[in-house]
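Novice: Structure, please.
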Amino acid sequence: MSATDDALIAVSVVLPACGRMDLLDRSLDALMRQSLDPRSYEVIVVDDEPNHNTLHLVAGWRTRTLDRGPRLVYVANPGPRGPAAARNRGWRAARAAFVAFTSDDAVPAMDWLAQGLAAFSDNIDVVCGRIETPVPARPTDRQRSAHAHEQADFTSANCFIRRAVLDRTDGFDERFSVQRGSDADLHFRLLESGIQVARAPQALAVHPVRPTPWGASLLQIRHAVFDALLYKKHPTLYRQRIETRPCWEHYAIVAALVAALGSLALGFKPAAAGAGAAWLVLTAWLCVHKLKGTAHSPSHVAEMIVTSALLPPLAVFWRLAGALRYRVRFA
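Specialist: Down below sits the predicted model:
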């Protein structure tokens, strides 16, 4: 591409991919159909799990759009892996003054780029579009949590940032290997630098909730370790926007469980029975809370019973592990 062609590119889209071919194909289809002049934007696919399948998929789309555009680029990200590292590699390869971020499981509306760019003015450096996560009237607990994504103040699944701001802030902190932590960290650093995030509700990206395996939250809870890092970097904003207080309910459940097991081991059966009853009541309360307003299918109810019993000790473990790893007083 010549320097003259480079000058036509108004915005670079960074799209991290991680081996989900069907989702990536769907997202690329939406990006190729943007109402913006195809010559005025580029799409940079950053492969966070470099493989020939992703390369061939991108090459196929490039062949189909070679004559009309947009410019389509494949970038391998051999490491370090994670959404933050992938997005950093993407925006550093960008040619435009504006960088748009989305994800391979999002489906941008046809006028997404046009609406996002239209929201900028001389005093606006960052714009966040609107996310829609359609869920059933009676969602699962996972679907309800994902639906809350619509209310996020900032998400890299739908945001636009001036390249100069990314250069100045050095982009995403690659120590966060999950999107929530890296997104919140960048958002907080922008706010602490006096950079406000403008809203562009017309810049829509639909974010369908993907099916997850039964009990997936038991594996995902390990990401709580990064909450300690986020708290260490931004203690005030963390308490204002993430957790106004520690999750004492989890600590109370774990304390009751430890007291019950310890009393039983020492032969104090009445104390063990009392602590066990407290653990059972608190766990039942948590389960009822998780089921409130959600689907009551046998499979989902069983999942909530099991995860309500196992999540509190796992959550406490990973939060304390984070506090030790990052040397911060965090609970």
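Novice: rest of the way, CA atoms for contacts and neighbours
Specialist: Noted.
Novice: so is residue 131 in a helix, a strand, or just coil?
Specialist: strand (DSSP: H, G, I helix; E, B strand; the rest coil).
Novice: wait, it sits on residue 149?
Specialist: Yes - using CA atoms under 8 Å, residue 131 is in contact with residue 149, at 7.2 Å.
Novice: what helices or strands is the helix or strand hosting residue 324 leaning on?
Specialist: Following DSSP states H and E, one finds residue 324 within helix 298-326. Here helix 298-326 touches helix 217-220, helix 225-233, helix 248-265, helix 269-291, going by 3 or more CA pairs under 8 Å, 6 or more residues apart in numbering; DSSP states H and E.
Novice: please give me the structure for this one as well, since I'd like to look at both together:
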Amino acid sequence: MTDRLDGGGGVRGDDVVAAGTDGDESEAQLRPTVTVVVVTYNSVPTVAETLASLTDQTYPSDRYEVVVVDGGSTDGTAETVADYGVEFLVEDGAGIGACRNRGIDRAESDYVAFTDSDCAVPATWLDSLVDRMATYADDAFVVGVGGPNRPFPTDSSFTKLVGSFQGTVFGSGRSPQSHDIGRERLVGSVAACNVLYDAAVFDSVRYDDSVNVGEDAELHFRLSEAGYRFAFDPEIAVSHHLSPTLGALWRKNRSYGTAMARIQRRHGKLIRWYSFLPTAAIGGGIAAAAADLATRRARYVPLLAALFLLASAYATVQVYRDRGTPLAALVPVIFAVQYLAYGVGFAEGLTVEDP
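Specialist: Below is the predicted model:
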């Protein structure tokens, strides 16, 4: 994608009537249309929460629609979705990238928004995203708006610790969707569980059908390489069920690491500069242990352990300030599991051929 977008499908600033100028009815009629796409697979435990939040928006009901794209669920997801009267499309055996594209193909709106089937959005979500997009009406290189994702208030204490840790620089590598950023800014990528796109961007670009994890990072990398940006607003947050156990944390981060390595190998470039650090740390630890064993002197391993303890102490303090609980003492364990899992996955992604 090399040409500047000319706003073909988008409706921005000038076409949106300001509140109170011509009355509520006129404003509602001129609000941009939005298609919200939810990709799901075997999500009976959570998808009802997602759809309940989407069907209770302050945005005019006749100006947005909800489309659920299912990858071939076998757990009754279809029956749950039917209770909410939204459109339900099935792409049997399709990955996340392909399902997102099916939703894009179905959309005929000015904007396309995405959230995930383990999320819940605030009632003002669409209003906030569309209003924020309108502030960039004169910038054709801003193609979308996104925000952070946070644990549900009802999630377990462990899940909330994971969320707080991922809000630190060591937990996210300053990825905007996870890192605790306090001001609006332009970024190269946002999370697809909380994003609204100008539909015009999809006239010339799509998600990669073959990418099942990290599909948003891959698409946004291509957009970023062409000069496009997203507005990240920390006030537009969605609730997201994060890893509830150490095992789930391991599996998720291992899959993230594998996906990021494969995507970067395909493009021949670093998409996220910090992505190789966990694997490098694992390799450095093995090399340090081997060197200490060979010389029968404990020199390098204690140094690496001290560095880890310093980083863990910093992250623990940050999490304690955020959560105010002694359970913050578990942060070094969460830190170690997340980095080891991501590092192992990244190494696998570099060495194992794509399926």
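Novice: Can you give me the TM-score here?
Specialist: Once the chains are laid over each other, their TM-score by TM-score structural alignment, normalised by the length of the first structure reads 0.72; 292 aligned residues with a CA RMSD of 3.8 Å.
Novice: List the contacts of stretch 317-330 of the second structure.
Specialist: 161, 164, 165, 168, 316, 331 (CA atoms under 8 Å, 6 or more residues apart in numbering).
Novice: I am assuming the fourth one contacts residue 181, so please confirm or correct that.
Specialist: So that's residue 168 of the second structure. No - contact criterion CA under 8 Å: residue 168 of the second structure and residue 181 do not qualify, at 9.5 Å.
Novice: what about stretch 240-258 of the first structure, distance to the chain center?
Specialist: Relative to its chain's centre, stretch 240-258 of the first structure lies at 23 Å (CA atoms, centre = their mean, to the nearest Å).
Novice: mind listing what's buried in that stretch?
Specialist: 250, 251, 252, 253, 254, 255, 256, 257, 258 (16 or more other CA atoms under 10 Å).
Novice: what's the answer for stretch 32-44 of the first structure, then?
Specialist: For stretch 32-44 of the first structure, burial by neighbour count (16+ other CA under 10 Å) applies to 32, 34, 36, 38, 39, 40, 41, 42, 43, 44.
Novice: Equivalent analysis for stretch 335-353 of the second structure, please.
Specialist: 335, 337-350.
Novice: how about the helices in the stretch 51-200 of the first structure?
Specialist: Ranges of helices in the stretch 51-200 of the first structure, per DSSP state H, counting those that start in this stretch, are 52-65, 83-92, 112-118, 141-147, 163-169, 179-192.
Novice: elements contacting the fifth one?
Specialist: In this case it means helix 163-169 of the first structure. Applying 3+ CA pairs under 8 Å, 6+ apart, we find helix 163-169 of the first structure packed against no helix or strand.
Novice: Identify the farthest-apart pair in the buried residues of stretch 335-353 of the second structure.
Specialist: 335 and 350 (22.5 Å; CA to CA).
Novice: Just the element for the closest residue to residue 71 of the first structure other than its chain neighbours, please.
Specialist: Leaving aside its sequence neighbours, residue 71 of the first structure sits nearest to residue 42 (CA to CA, 6 or more residues apart in numbering; 4.6 Å). Per DSSP H and E: residue 42 of the first structure is located in strand 41-47.
Novice: Check how far that strand sits from its aligned residues in the second structure, on average.
Specialist: Mean deviation of strand 41-47 of the first structure relative to the second structure after superposition (mean CA distance after the TM-score superposition for the first structure): 1.1 Å.
Novice: what's the angle between that strand and helix 83-92?
Specialist: Inter-element angle recorded for strand 41-47 of the first structure and helix 83-92: 140 degrees (by axes from the mean of the first three to the mean of the last three CA atoms, to 10 degrees).
Novice: on that earlier part again, quickly compare the helices of the stretch 51-200 of the first structure and say which is most buried.
Specialist: helix 83-92 (a mean of 24; mean count of other CA atoms under 10 Å).
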